[in-house]
Each structure stands twice: as structure tokens, then as C-alpha cells.
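Asker: mind folding the following:
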Amino acid sequence: MSENVVHSLLSRSELDVYGRLIRLFLLSCEEETLKTAAVILELCHNEEGRWDHLRGFLQGGCVPTAIRVLEQEGNEKEQALRVLNESNTKEHLHISDGLPLPCAPMVRTPALLKVIQRAQEEGREESEELVLIPAVHCLFPLAKAQEAHRHTAGMHRETLQLLTALVDQRCTRGLLCAVCEATSRIIITQAIRARWWKRVAWRPWFRDREVQLGAVRAVHRLVEGNEHAQKSVEAFAGPRPFLLLLKNSRAGGVQEAAMETIWCLAGEDLDDQRSMAVAIGQLVFLAVTMLGGLAQGSGEEHAAMAGACTPQFIARVLRSNGKESVMGAVRTLRHACLGVGFSPHPLVQGQVVRSGGVALLLALLTLSCCGLLRREAAWTHAVVTHAEPSSETSPPLGESVGTSSTPSSLPATPAKNSKQRSS
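Answerer: A predicted model of the protein is given here:
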């Protein structure tokens, strides 16, 4: 078949030749994968119509497809790596505006960074979707899959500089998500020496939920078990951005990530843990050691915790889908409602009742599949509804479980049983 005929077939959009080749590249058969890869590389090498071929493969999703092949286990991955590992292939792919991405595992981080830098400098409208986002996304699976790649990317001085430059350009939501994901995995190797991480990772004020989640996770990975990083974050802005995010966000995943990050900022010091618990209104994802420290707190500390606690936030945390977050909220409510000598705190009890927290505790008690969570909810319910005989401000038990605060998911008490009890 002549080259003119081949070019004519490729130019006919209704045949979708580029798309068919890309789909063939994903076949499970080794031989078909190798043959398809050879055809793609041959077309990209051919001087005649070269840029048309490159554009067709890029628009057809060749880059994400190649990444999927590289992420697969087994012989297909090995064969794809062999095809792409030839020196002339790597050189050609590097100058082809996007296709060097699959070579990253072989030529290490610098080649991938060059792709990102070149696409950033050229500023083409289509570069972000076709090149930048897949390239930045590639940093994350590489760092996640192999310690060597994570260490190389984290220690390479240009990595965070490039990611920072992308953020400073006010990039789109998709690229911001990719940058945050890559940073969350790479930044773990940084001993917070680089000054760029603050602009890259500190993005909890973005309105987009996925960007918020990626940014908070990046900071969480940075400060977890890293005392130096904890102090740097405290000096930079402290927990306030995360407290605001925790209070205002309605996304369970963002709330949980913010809770864990705030808790990591407290470090191992018991006094710092208590201070952080007070700052976040006592409703956080707490460890057992934290609960033990709170139980020994003074009356003033409990009063401060009660003042910082908001009923709306209590209800949101108890409705969370995360079992650990719900468990932490249930336990911290119990500690907040009890003072020294197991005396009740009417102010906190009233807040829980008015926020519908008692009904939520009852729902957990009756509907949860976790036995431990049911026991914790029962204990906390007893504490919340407990009142001293002389107390006039504590909520009576009957008032706390009124029908107005009972969720519709709770099973109704049969009338027959009520008659039996009355008799």
C-alpha cells in the first residue's frame, strides 16, 4: 500500500484510524500490543504527515492509554517498556510535544519534568489537557508505585519549582487536582527544606472539593510524624485555614482529611493535643491517647471546649460516612459532657440535644453494624442524657429523645410493647 493511500485513510475521520490503533494498544495479547506500538512509533517517525499523526494520537488519548499499559502488571507492561526504551525512540518522543510521557519510568524524573516545563512555557491552549495534566498525573503513580521514583522526584530541585509555577499561573481545576495529588505523594520525601511547598500544598481555601481534598492531604502527609514540618506550618498559618475548612465544608472526605491534618499538627505533646482539641471545638478525629488526656482536664478546659463546640458541626460529624470519624465524635462528645468526678456539663448536654445529636446517637445505637460503635454510642447517650438530681439546667431524658429530633430511619416502638411496659 502506497504512502498516499495510507495518508488518505488516516485523514478520513469517519474511519477513526488513530482511535482504533490506540484501542488495539490496550489488547491483552502481547503480539498485538507490540505490533500496534510499532505502528504508532513508525507513524510518529515518518516525516510526511508527522505532526498530523502526533496530533491525531494526542487527541485520541494516546498518552493516558500508554500510562494505563505501563501501570498494568505482567508481560504487557514489560513489552511496552521494551518498545519505548530504545534511545532513538525516547529522543523522538521527547521532541514530539507530549508523547515522551510513557518514557518517564526509563529515563527517570528529569525527562518528565522537561515535558512539563516545555508545555508550560509554550502555553498552548490544548497543552494543559493533552500534555500537562497527564504528565503531572504520571508523577503520582510513579511515586506511589516505587520508593526510588518517589525519592528521585522529591529530591529533584526542579520538581516543586515546576509545580509551584503551575499553581501560580492560576491553572484550571483539573490541573490543580493533578498538582495536589502529585505533591501529596512527592512531598513526603522533602525535609521541608524547599520554600515552594507552601504555595503548592497550602490550598485549602479553594472552593472546589477535589482541590481542597488534594491540598489538605498534601499538608497532612507533610506534617505527619515530622516535628520540623509541624513547626513550619504552625509558623506559616497554623491550623486556622483547616479549622475554617472543617467548619464550612459539607464534604465528609474533606472534613476527615482536615481533622486528621489538624490532629497531626498537635504532635505528640499532651498539652499541644489539648490546645488543638479546644481550638477545633472538641469534635475531631481523636486518638485514644488524646481522650485519656482530655479526661484529666480541668473545669476551665472543659468550659472552653463547650464554648468552641457548635451543634451544627456535631450533627455533621455524627452523620459522616467515615466510621473512625464518627467514633471519634461519639467519644469526644462523651468526654465533653463529663467533667471531673463524672459530673455533667449542662451547657454541652443542651448543645447536643438542640443539635439533634441524641437522635443521631440513638440511630447509631440501633442501626450501626459495628458492635463497638453501638456500645460507644450507648455509653455517650447515657452521659448526654444524665443529669444531677439538683441540676435544673440539665436536659431531662424524656425531653432529649423527643419525637421532633428522632430521625425517620429509626424504627418505631410497637404499641404492643408499650402496653406491656405500662402494665
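
Asker: every contact and neighbour count from this point should use C-alpha atoms.
Answerer: Noted.

Asker: roughly how far does Leu333 sit from Ala377?
Answerer: In this view, Leu333 and Ala377 are 10 Å apart by C-alpha to C-alpha, to the nearest Å.

Asker: these two: who's more crowded?
Answerer: Set side by side, Leu333 and Ala377 show more neighbours around Ala377, with 28 against 25, by other C-alpha atoms under 10 Å.

Asker: now do the buried residues in the helix or strand in which that one is found.
Answerer: Assigned by DSSP states H and E, Ala377 belongs to helix 371-384. Neighbour counts over helix 371-384 (16 or more other C-alpha atoms under 10 Å) mark 373-374, 376-381, 383-384 as buried.

Asker: then stretch 221-232?
Answerer: Those would be 221-224, 226-227, 229-230, for stretch 221-232 by 16+ other C-alpha under 10 Å.

Asker: same check, this time on stretch 89-102
Answerer: Under the neighbour-count criterion of 16+ other C-alpha under 10 Å, stretch 89-102 has 89-90, 93-94, 96-102 buried.

Asker: could the residues you listed go into CSV alongside secondary structure?
Answerer: What follows is these, written out as CSV (DSSP: H, G, I helix; E, B strand; the rest coil):
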residue, secondary structure
Thr89, helix
Lys90, helix
Leu93, helix
His94, helix
Ser96, coil
Asp97, coil
Gly98, coil
Leu99, coil
Pro100, coil
Leu101, helix
Pro102, helix
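
Asker: which two in the buried residues of stretch 221-232 are spaced the farthest apart?
Answerer: Greatest spatial distance in the buried residues of stretch 221-232: Arg221 and Glu227, 12.2 Å, computed using C-alpha to C-alpha.

Asker: may I ask which helix or strand encompasses the closest residue to Glu224 other than its chain neighbours?
Answerer: With sequence-adjacent residues excluded and distances taken as C-alpha to C-alpha, 6 or more residues apart in numbering, Glu224 is closest to Cys264, at 5.6 Å. Assignment of secondary structure by DSSP H and E places Cys264 within helix 252-265.

Asker: how about this one, so we can line them up?
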Amino acid sequence: MDTLSDHGWSPIHYAAYKNHVSQVERIVESTGPEILETLTEDSLQNTPLLLAALGGREQMVTLLVNLGADVTFVNQQENGVIEICARYGHLNLIKYFVNLDNPRLNVWKRLVAILESDVENDILCACDIIFKMTTRADDVLSYSMDHFVDGGLVLGLIGMLNKNLADDVKKSALNVLKSILSNNLAKRQLMENKGTEVLVSLLLKKSSNLLPVLMETVCELASEKDFTESYSVNILPALVKVISNITYENKDSVLLPAFKAIGLLARSSAVYQEAIGKQAGLISVLVQLYKECQSETLLVSWSAAVGAVAGENPPNQNAFINENIVFYLHEMLRSRYKDVKLSAVKTLSRLADGNGQAQKTIIESNVVTPIMQLLKRNQSQHTQEVIVETMWVLAGVDSETQRTIAARIGVSLLVEFLASPSSKLNLIGTRGLSVLLQGPYDLRGAVASSNGAHHLVQLLRSNREDVVLSAVQALRHICLGVGYIPHNKNQTMVAVSRGLKLLIALMTQSQSECIQVEAALAIAASVQGHPRNLNIVCKNAGFSYSPILQLLASPNEEVRLLAGEALATFAFNSSSQQKAITHCGGVQWCNFAPFLESANASYRAHAAFQLVVLAKIIPDKDPSYSSATGIQTLVGVLESSGSNNTIALAADCVARLSHSRTGVSEAMVSIDVVNLLCQLLSSASDQVQGSAAIALNFLSFNHVGERQLLKRLREDPHLMKALMYYNKKQKWPTHFLQRWTHIRELNLTLNRNRKKFLQSSAAYTMTKSKNRSGGQTAAFYT
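Answerer: Have a look, this model is predicted:
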């Protein structure tokens, strides 16, 4: 626009420009409304309305429009009220013209049209006005974004960004583009009109002035799923080039949105997450950028990007592990900033999730120690949730590793989680206790001291099915340990806390068969070896074996197996409960036969135990046949299974049966089960060793079993060390200690007697030989 000149102005032009309202009113009244369209006699040929708009005179503009001035008139430079207001930044006047809602005055299209100008200053002014109109939250302009998009703003910005303009002009345009990309139609138009190609070309220029807003624009696009799947083919190579060899003065302004964009792209689509992993050099460069992250914010953003790329994607997880990402995350755990530490913990979780090898590598790097320190120093619920969820992810699916992690957390803290209002902590607390108590370590006393039974009973009232199920399972394990060794204090506390009543309700009324059968198992564990609890259950009007027997017909194989386990636990060493089960309908051979033939060895072990316990009440098979089949199946599992968990289960079943009815332990001893269990004492699995040691303890009460064990101890003295180690380490009940002390003393006595016998026998043989040889000595050892 040319420089404004007052030559050729009439009095109404002066009055309009100077905002002399009363003078304009008198002029129009005396000469008529036609004077409102009088043009200046200069090169611009402006009307009074255009001059009032140029001066930002809101009162005058309102007056002239009300008097009938033409709002659509444009001067010799094709500038109307909208163009003039945009150039001089009169946003309030533009707001006024928007409110006029004049169909002949399309504010949106007029502003967009300015972007086609060749004058950079005009473009800057238009971008500034549009940016303000699309980011303001007032009622009048809140709908302007849709109008701008309909008016072709996206195409206008793409065309402008393709021009050879100064960086500050393009930056202004990118700010507008970023602001309107929250509109889905704007995103669609940008992608369908090769807007992403324009952005990529600008990224490759690596302009330090444009990169920050470019990266933020990419972030806005990355939140659109269609962008990642169809229109972003070239964005990854450009991102790699941008973040490689960082030399920008303000690195944070580039890296922060870059990390955010990578994270958004990875989270938006599994396909794109895979593409990120396959993009040459991206993961390597991303890992090395840790060294460029000096601020707390940048470290957190970097860690989040790594986690997003790695999450639930084993190839990406392995690629990060190979790039030694764990070392840098370990460093973050030593940071003085809590947010940095928590971010590292979350990223470790995503690196390990579902990846056994990654879990093993991370645990071996000793990151668990600083994570546990962070857990013990922070009591906030959110922090505890993040940390223990990560710990449980690191534990994976291997029960030995889970037990190790649960032991690191500790019984007291796990019990604290039970009392938390957080369902996440409730779940990990119950699962951690369950896995700990299934091991050979006797930690039930610690649970009793922490009042764990009471808290577990309280969780039975939870409205979350997964929490209830996990709590029921934990209740079973705190009451009954390996070898069916009951814990009287925990059993009593379950009853005192009204847990038996709640469990019976769950068994009979729950809509979930899994909860029903687990509740039955928990009740059976609570009454095993506890006459008072058994009396409470039997007197409860709601309790009956019928619901458990009905579960034997469930379509769910796991439910059927556990229903048999519940019945066997009730019937264990209890003829009265066996009769009660028979009275309610009883069991048949067909309830167990499918499991005996299962390819799953643990199913076979469970079914074998159930057969032996329930042999007397299986009417369609001879009890001796049922018992023999069960015992042979158990021994077969011990001999052939390749799973430590299954072997430990089979040894546990042997331990249980070793102190059941008369004749069972004799039958097992007769088929060399003692020798098999002694071999298991050299297993690498603590669970296997512990279960085998407990089973050997019970079998040693059988005279033949005791002699077989003593024979093995003489052949391999290290076995006694292993037995005594587990006896001391696991803190078993007193009768275990007494039994192993007796075995040890007996073994030592036998060894001493054997040595004396050998010495006396050797002396006798030497004397006899001397007599025969006429004084020559020859030694013979028998």
C-alpha cells in the first residue's frame, strides 16, 4: 500500500480519519448518504470508511456502516476494510465485521487471499491476525477456525510455504498452520494436498529458525492416525537428519518437539512403530542423544520417546538393549530429580514388557537396587504404582524371577499395598504374596505379623473382579504351604475377619466360575488341619459341596481341574469330608481321566494327587487302582518333565501324600521316589530343591524311606549339606528341624560305625594273610 497522503481529501475524509463523529453526522445530514462513497482524489482513492478502518476508529466505523457505507468497496490497490484492518493489526475491527455477518463481505476468504500477496509484510500481518483469530477463546472468534479451513486457509499456507520467502515469514505461516491442525479437516486437507512433502523439504533445510515450529507442526500431525499410516513416508528420514549431529544454538527447542514427535508417531500406530525401528540409524541416534540432554525436561522427553518406540515391540526393545540403553537409564535413576527417575522407571518397564531376554538383561544390570531405593523413599500412591508395575514387568512370567522380585519388595510392603486405595497396588500386593508363599520359604509368619490375612479379606469386598480373584488366591497360599503344611495363625485370622463367610458367598453367588472355584480352594485351605474353622464352615447354611461338584462339569478346563483340587483339599486326611462329598453326589473316574492323559504335565500332576486322595470315594474304580495310577503318574512327571514349575509341583504333591493315609508313602518309596527326590536337590531351581527337601523329610518317617535316604547320604555327603541348608534357610516348622537333626546324627553314627568296621576288617584280613604267607604282609580291604 502506498504512503497515505491527505492531498485530495474532502472534509468527510478528514472527519472520518480523525474520528470526528458529530462532524460526519452533520455532513451526511446536510448533503445526503451519497457522500459516504466519496473517493479521495489521490492514487489510493479511499472512501471515508476505508480511512476510518485505517485509523482503527471503531466508533467511526460503526457510525459509517450504520449510515449505509459500502463495506465491500476496495480501493485502487484492491484493499478493502478487511485487508486494511489486517495490515494495521486492528483485530477488534475485524471482529466487528465478523459480527456484521454480511454475506457480501467474506472476512475469512479475504484474509486468506492476502497470503497470495508478493509483499512479505502483508503476509506477516495477515498471518498475525489469522493466528490470533484461531487461538483466541472468546465466543465471537471461537468458530473462526472452521471458517478459515472452509475458506482455503490450508491451501493458502501450503502455497505460501512453497514460495521463496524469508524464514520469519515462513515461521509466521507455520505458527498459523500449527494452530489450525487441531481441526481434523485441516489435517486432512494438508495431507491430501502434499502438505507433508512441503514440511519434509523445510525440515531437510535444517533452518535453526524454522526447526522448532516445524517439529511442533509435525507433532500436531502425528496425533492423526491416517497421517502415520498413509502420508508420512518421508518424515522419518528427515527426522533422523534433523536430530543427527546437533549443532543448533538452542538444542532444547529442536530436540524437545523432535522427541515428542517420535513418541507420538510410535504410539499412533503399531505399523509406524515398526517402521521407526527399521529406519536406519534412528534408534542408534536416539540413544546417543542422551548425552545432549542436560535439562530435566529434555531427559524426561527423551526417555518418553524411547519408551514409546520400545513399548510392546520386541525387535525395537532388543535394538535399544543392544545400543546399551540400560546404562543411560541407570544413570537417570541416580538423578536428583524425581521426575527424571520416574521417567527412567517407566521406560525400563516398556523396554522389558513381554520380552524375557530384555527382562533378564535389565535385572542383571542391577537397576533393581536403585528402583527399590526410590520405592522406599517415596510414599505417594502414583510413584508406588509406577515403580511396582515396573518391578512386576521385570519379573516377567517366570515364577522364580517373580519370587525374587517379590522378595526384594518384601512382605511388609506387599501387605501395605493390600491396604492401599489403588487397585494396581492391590493386585501387585496380592500377586506378590501369592508367588512368595508358593515357594519353599516359610514367610507365612511374616504375613501373620503384618496382619495380611485381614487386609486380604477386606479386598474380597472390592468391586473389581481381578482384585477379588487375586485376593482369594493369596488367601489360599497364606493358609496352606508346600506339602500342605497349614499355618494356624493365618487360618484363624481368616475366620476372625469373617473371611470364611465372604468366601462361601463368593463360592455360591459369584458370576465368575474362576472366582467360585478359587473361593472353594481358599475355604479348603483355611480349614485344612484346623478343626475349628472346619466346624464354622460346616455349620454355615450356605455351604455345600454341590456347587464345587457342579464345577466339575464346567466347559473351562482350568475350572474343572481346580474344582477337583478343592475337593481333594477338603478330603485330605478327613474321612468325614469324604463322606460329605459322596453324600452330595460324589465324583467319578471320568472327572480325572482327561487330565491324566493331558499333554500338560502340571495337569497330570494335579489329577494324580486328586486321584490318590479321593481314591476311596471314586465308585467306578478300585481304590488301589486309583491310588496306584496316581502315584505312578506323579513319579512319571518327576522323571520326564522339563519344567521346573511342574517338577516342583510334583514334588509338592509327593510331600502332601507322604503324610496322608497309610500305605501311600510305602507305595511311593517302593518305586524309588526317594532317589528321584535326592537328584532334585542338585537342581538350579530353589523351588524344586525346597519342594524335594520337604518331601524327603516326610518320606524319612517311613523306615524303608529313611534307610534309602541314609544310603544316598553316605554315597553323596553333599546331599546332607543341601538338606540342612534348606532346613535353616527356609525356616521350616520345628518338626522339620528335629527330623533332619535326627537324620544327620544317625548318618554320622552309621558313618563312624562303617569306618570302624572297615578298619577292624582290614586288620583281620592283614593278620590272616600274614599267617598264610609265612610272615609276609598283604593288605586286603573289603
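
Asker: rewinding a little: closest to Asn417 of the first structure out of the buried residues of helix 371-384 of the first structure?
Answerer: Using C-alpha to C-alpha, those come closest to Asn417 of the first structure at Ala378, 21.0 Å.

Asker: how far away is whatever residue of the second structure lines up with the closest one from Glu557 of the second structure?
Answerer: In the second structure, the residue paired with Ala378 of the first structure is Ala519, using TM-score structural alignment. Note on Ala519 of the second structure: its distance to Glu557 of the second structure, by C-alpha to C-alpha, is 17 Å.

Asker: in JSON lines: the buried residues of helix 371-384 of the first structure, plus distance to Gly299 of the first structure.
Answerer: Listed next are those as JSON lines, based on distance: C-alpha to C-alpha, whole Å:
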{"residue": "Leu373", "distance to Gly299 of the first structure": "27"}
{"residue": "Arg374", "distance to Gly299 of the first structure": "28"}
{"residue": "Glu376", "distance to Gly299 of the first structure": "23"}
{"residue": "Ala377", "distance to Gly299 of the first structure": "24"}
{"residue": "Ala378", "distance to Gly299 of the first structure": "24"}
{"residue": "Trp379", "distance to Gly299 of the first structure": "21"}
{"residue": "Thr380", "distance to Gly299 of the first structure": "19"}
{"residue": "His381", "distance to Gly299 of the first structure": "21"}
{"residue": "Val383", "distance to Gly299 of the first structure": "17"}
{"residue": "Val384", "distance to Gly299 of the first structure": "17"}
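
Asker: what number of residues lie near the residue nearest to Glu224 of the first structure?
Answerer: Neighbour number of Cys264 of the first structure under other C-alpha under 10 Å is 22.

Asker: was I right to think it contacts Arg221?
Answerer: No - contact between Cys264 of the first structure and Arg221 fails when scored by C-alpha atoms under 8 Å: they sit 9.3 Å apart.

Asker: spit out the contact partners of Ser182 of the second structure.
Answerer: Glu220 (C-alpha atoms under 8 Å, 6 or more residues apart in numbering).

Asker: what about it, which SS state?
Answerer: Per three-state DSSP, Ser182 of the second structure ends up coil.

Asker: quick check: closest non-adjacent residue to Ser325 of the first structure.
Answerer: Leaving aside its sequence neighbours, Ser325 of the first structure sits nearest to Phe285 (C-alpha to C-alpha, 6+ apart; 5.3 Å).

Asker: let's verify that neighbour: helix, strand, or coil?
Answerer: Recorded secondary structure, Phe285 of the first structure: coil (three-state DSSP).

Asker: which secondary structure elements does the helix holding Cys264 of the first structure contact?
Answerer: Where contact means 3 or more C-alpha pairs under 8 Å, 6 or more residues apart in numbering; DSSP states H and E, helix 252-265 of the first structure is packed against helix 209-223, helix 227-236, helix 240-248, helix 270-279.

Asker: nearest to Val5 of the first structure among the ones you listed would be which one?
Answerer: Nearest to Val5 of the first structure among those is helix 209-223 (47.0 Å), distances taken as C-alpha to C-alpha.

Asker: relative to helix 252-265, how tilted is that closest one?
Answerer: Per axes from the mean of the first three to the mean of the last three C-alpha atoms, to 10 degrees, the angle that helix 209-223 of the first structure makes with helix 252-265 is 20 degrees.

Asker: packing partners for helix 209-223 of the first structure?
Answerer: Where contact means 3+ C-alpha pairs under 8 Å, 6+ apart, helix 209-223 of the first structure is packed against helix 173-186, helix 197-201, helix 227-236, helix 252-265.

Asker: angle of the last one against helix 240-248?
Answerer: The directions of helix 252-265 of the first structure and helix 240-248 differ by 140 degrees, with the same axes, to 10 degrees as the criterion.

Asker: contacts for helix 252-265 of the first structure?
Answerer: For helix 252-265 of the first structure, contacts defined as C-alpha under 8 Å, 6+ apart pick out 209, 212-213, 216-217, 219-220, 223-225, 230, 233-234, 239, 242-243, 245-246, 249, 273, 276, 284-286, 317, 320-322, 325.

Asker: quick one: the longest helix seen in the second structure aligns where in the first structure?
Answerer: Ranked by number of residues, the top helix in the second structure under DSSP state H is helix 734-772. The alignment of helix 734-772 of the second structure onto the first structure (TM-score structural alignment) covers no residues at all.

Asker: now do the contacts for the closest residue to Glu71 of the first structure other than its chain neighbours.
Answerer: Spatially, and ignoring its direct neighbours in sequence, Glu71 of the first structure is nearest to Lys77 (7.0 Å; C-alpha to C-alpha, 6+ apart). Counting by C-alpha under 8 Å, 6+ apart, Lys77 of the first structure touches 69-71.

Asker: give me the buried entries from those.
Answerer: If you count burial by 16+ other C-alpha under 10 Å, the buried members of the contacts of Lys77 of the first structure come out as 69-70.

Asker: okay if I get the contacts of Lys77 of the first structure as JSON lines plus distance to Ser8 of the first structure?
Answerer: Below are the contacts of Lys77 of the first structure laid out as JSON lines (distance: C-alpha to C-alpha, whole Å):
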{"residue": "Val69", "distance to Ser8 of the first structure": "29"}
{"residue": "Leu70", "distance to Ser8 of the first structure": "31"}
{"residue": "Glu71", "distance to Ser8 of the first structure": "34"}
